[in-house]
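1. attaching a predicted model along with its sequence, questions to come.
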Amino acid sequence: LCSMCSRYIALLKYDDVNVIAVDWSYFTKNVNYLRVVSETKNVGSFIGQFVDFLIDQTGLSPDQVHLIGHSIGAHASGFAAKYLKGRGRTVARVSGLDPAWPGFYTAGTDERLSSTDAKFVDCVHTCGGGLGFPSPICQADFYPNGGKNVQPGCSWVDFGVCSHGRSFDYYAESIDPTHLFVAQTCNSVVEGVPYNCRNDGALMGYPASPEFLGVFYLTTRSSSPFAKNITSPE
């Protein structure tokens, strides 16, 4: 959590925002994975209630709310957004970073992150079919390097942990406006193979836009900086 938080706090360098990190290690440190899965909806509801409080007490607009979650946290973010939507407060965006597949692969859209949770829902898939969802479940689904294990610079030895973590590595790097993860729009990406792709100028990560919806493919470098398109600061 701390490693992820320190990188997302980089948002404060590039944008005028408030960043709130959620520590739910009380649940996630449980060795029973299915118990953690079962608590995800509760955690999401707690987050939703807190955001609801901020809206009531500070004048925060749901259009200013962007929820970001990795793995099981992606689904917790989805549940938070669902809670707020049920209160008539649909948030602007949810970003799911390699949403967890184990424990959710048979779940319906009400039981996991889904494309209708926010006005814009984007996902980054990096260990599809292993620790992460292989199929598109968002409005914009990005498949860097095909979206599967093994991501460049990772190996099979860790059973996908490195590849799973690459989703937040890529996303955190994309906060820097000079590091562009330029993607191709594709008809589909199946088993890591992209089909019928075109260059529309879509960007993966923090600068992703609802102007570009569908399935996207791109390649990255094997080590940081991962983006292949790095521009000079203005």
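-> Nice, thanks for sending it over. Numbers count the residues shown, from 1 in each chain.
2. going forward, measure contacts between C-alpha atoms and count neighbours the same way
-> Noted.
3. all the helices of the chain, residue numbers only.
-> Assigned by DSSP state H, the chain shows helices spanning 2-8, 11-14, 25-28, 33-58, 72-86, 161-174.
4. which one of those helices is the most hemmed in?
-> Highest mean neighbour count of the helices of the chain: helix 72-86, a mean of 26 (counted as mean count of other Cα atoms under 10 Å).
5. got the angle for it vs helix 33-58?
-> Using axes from the mean of the first three to the mean of the last three Cα atoms, to 10 degrees, the inter-axis angle of helix 72-86 relative to helix 33-58 is 40 degrees.
6. so what secondary structure elements neighbour helix 72-86?
-> Packing partners of helix 72-86 (3 or more Cα pairs under 8 Å, 6 or more residues apart in numbering; DSSP states H and E): helix 33-58, strand 66-70, strand 93-97.
7. next up, a structure to set beside the first:
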Amino acid sequence: MWLYSVVFTFLLIVSCELTDSKFSYERGNCDILVSSALREILLNEMHAQLDPSWLKTRIKYLRYDLYTPQNPYKAQVLVSGDGVVLRESHFNAKWPVRISIHGWTGKSTSCSNAAIKDAYLSVGNFNVIIFDWSSISMDISYGRLSRQLVDISRQLVEFTHFLHRESGIAYESIYLIGHSAGAHISGLAGKQLRPQRYGVIYALDPAGLVQLSLGEDKRLAPTDAIYTESIHTDITLLGNPNTKLTQASFFVNWGLGQPHCPNATAAEFDFACDHFAALYYFVESVRQPRAFGATLCRQRSTDGSSSSSSSSSSSSSFSNFDITSEQWDCSCTNGVQTLGKCTATAFMGGEPAAPKNGTFYLSTRANQPPFGYGETVRKRRAAPANFLYSSLVNNKFFSNKISKWL
């Protein structure tokens, strides 16, 4: 037990290394999940070993970090139910609220959250709140944390009730931006808020895994906000191929291998690059709302004809986007300009949200940002997912070293 105590203390000290630094999407100013996730998971496991009852109390450690134009780099921690703290903060009821919700193994100080925060504050006056549930998300068992998503979302709803009650902020002016499991937390929160409704839910590569087998009452669904939109970039490993999660579903590069992966940002694990791509595409769309033009896909009927996905029945509880099947036709709907190109009929993401309906396809550039092609949709062959490819293993230096050992 003494060894657990020593290791726990050491990891706790290391985990606090960013608390006093400038928080931004710059090297050294945000947490690299490649190193921090393993550290935090181990820290939590050590905590659980020292105090098994702690697992039942993790819900108490949720945190709401506020960033505004007045404090763009240093968080002000809001406390649900504490009106004094809210009034003494830089929260401004005249500004829209954007709440970022990370996923499994995520945390508020991750580089991906920094990117979202920086994007919003670069285009206007916003109350950007990063919802930190890392006390639960840093868990080696996804099934275990999934059982707490309802409780987590309930706390989020109570927090937004508090904001509404204390400041008069309208629920419609609140957007929830959820990545992975955070997308389902957003949806569950939307259900619990009824009859009120959040303005928008942006679901960034909503998680598959456990949620693949759940009905609409237990995961993200199209009616969980006034408008719901999902961006799918990893339908084979960590993401979800369901086209019925939201009112509009964007399958970027068919939702498979993203051309800039793996390790595009060096901030996440290589195998999760496709999964995090949705987040960075969204960040670009906040700055450039017309960066990601897309074309509407149609579902083919049994007689071979095509019908718009936006007009197809929404009663189906589950529908996969399977590019290998004959079910979907994503050819240009407004005429081909040149070979493999057409003009966009809708745009993914953006601020403020522009409601759409249906299933959409688009491709992206293979290099570093900007990723979007703007108003042009370029058809690209589907590439395999990148989760079996590692930029470390495939690095020439390491490959040469490994070959000498074989």
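-> Structure received. Since the structure is predicted, the reported quantities are computational estimates derived from the model, not experimental observations.
8. among the helices and strands packed on helix 72-86 of the first structure, which is nearest Cys5 of the first structure?
-> Among these, the nearest to Cys5 of the first structure by Cα to Cα is strand 66-70 (11.1 Å).
9. nearest residue to the middle of the second structure?
-> Centroid check for the second structure by Cα atoms, centre = their mean gives His179 as the closest residue, at 1.8 Å.
10. what does Phe181 of the first structure align to in the second structure?
-> Here Phe181 of the first structure is matched to Phe292 in the second structure, going by TM-score structural alignment.
11. I meant to write Tyr195 of the first structure there.
-> Tyr195 of the first structure maps onto Asp329 in the second structure, by TM-score structural alignment.
12. that match - how many residues pack around it?
-> For Asp329 of the second structure, the neighbour count with other Cα atoms under 10 Å is 20.
13. and the gap between the residue lying closest to it once chain neighbours are set aside and Gly358 of the second structure?
-> Leaving out its chain neighbours, the residue that sits closest to Asp329 of the second structure by Cα to Cα, 6 or more residues apart in numbering is Arg298, at 5.0 Å. Relative to Gly358 of the second structure, Arg298 of the second structure is positioned 9 Å away (Cα to Cα, to the nearest Å).
14. can you check Thr243 of the second structure too?
-> 8 Å.
15. any shared contact partners between these two?
-> Shared contacts of Thr243 of the second structure and Gly358, defined by Cα atoms under 8 Å, 6 or more residues apart in numbering, are found at Ser249.
16. higher neighbour count, those two?
-> Neighbour count, other Cα under 10 Å: between Thr243 of the second structure and Gly358, Thr243 has more, with 25 against 22.
17. counterpart of the residue nearest to the centre of the second structure in the first structure?
-> Match for His179 of the second structure (TM-score structural alignment): His70.
18. quick one, what contacts the nearest residue to that match once chain neighbours are set aside?
-> Ranked by Cα to Cα, 6+ apart and with sequence neighbours excluded, the top spatial neighbour of His70 of the first structure is Leu97, at 4.5 Å. Shown in contact with Leu97 of the first structure (Cα under 8 Å, 6+ apart): 68-71, 74, 123-125, 167-168, 171.
19. what lines up with Leu97 of the first structure in the second structure?
-> By TM-score structural alignment, Leu97 of the first structure lines up with Leu204 in the second structure.
20. could you export the contacts of Leu97 of the first structure as CSV, including distance to Asp23 of the first structure?
-> Below are those laid out as CSV (distance: Cα to Cα, whole Å):
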residue, distance to Asp23 of the first structure
Ile68, 13
Gly69, 12
His70, 13
Ser71, 14
Ala74, 14
Cys123, 21
Val124, 22
His125, 23
Ser167, 19
Phe168, 16
Tyr171, 19
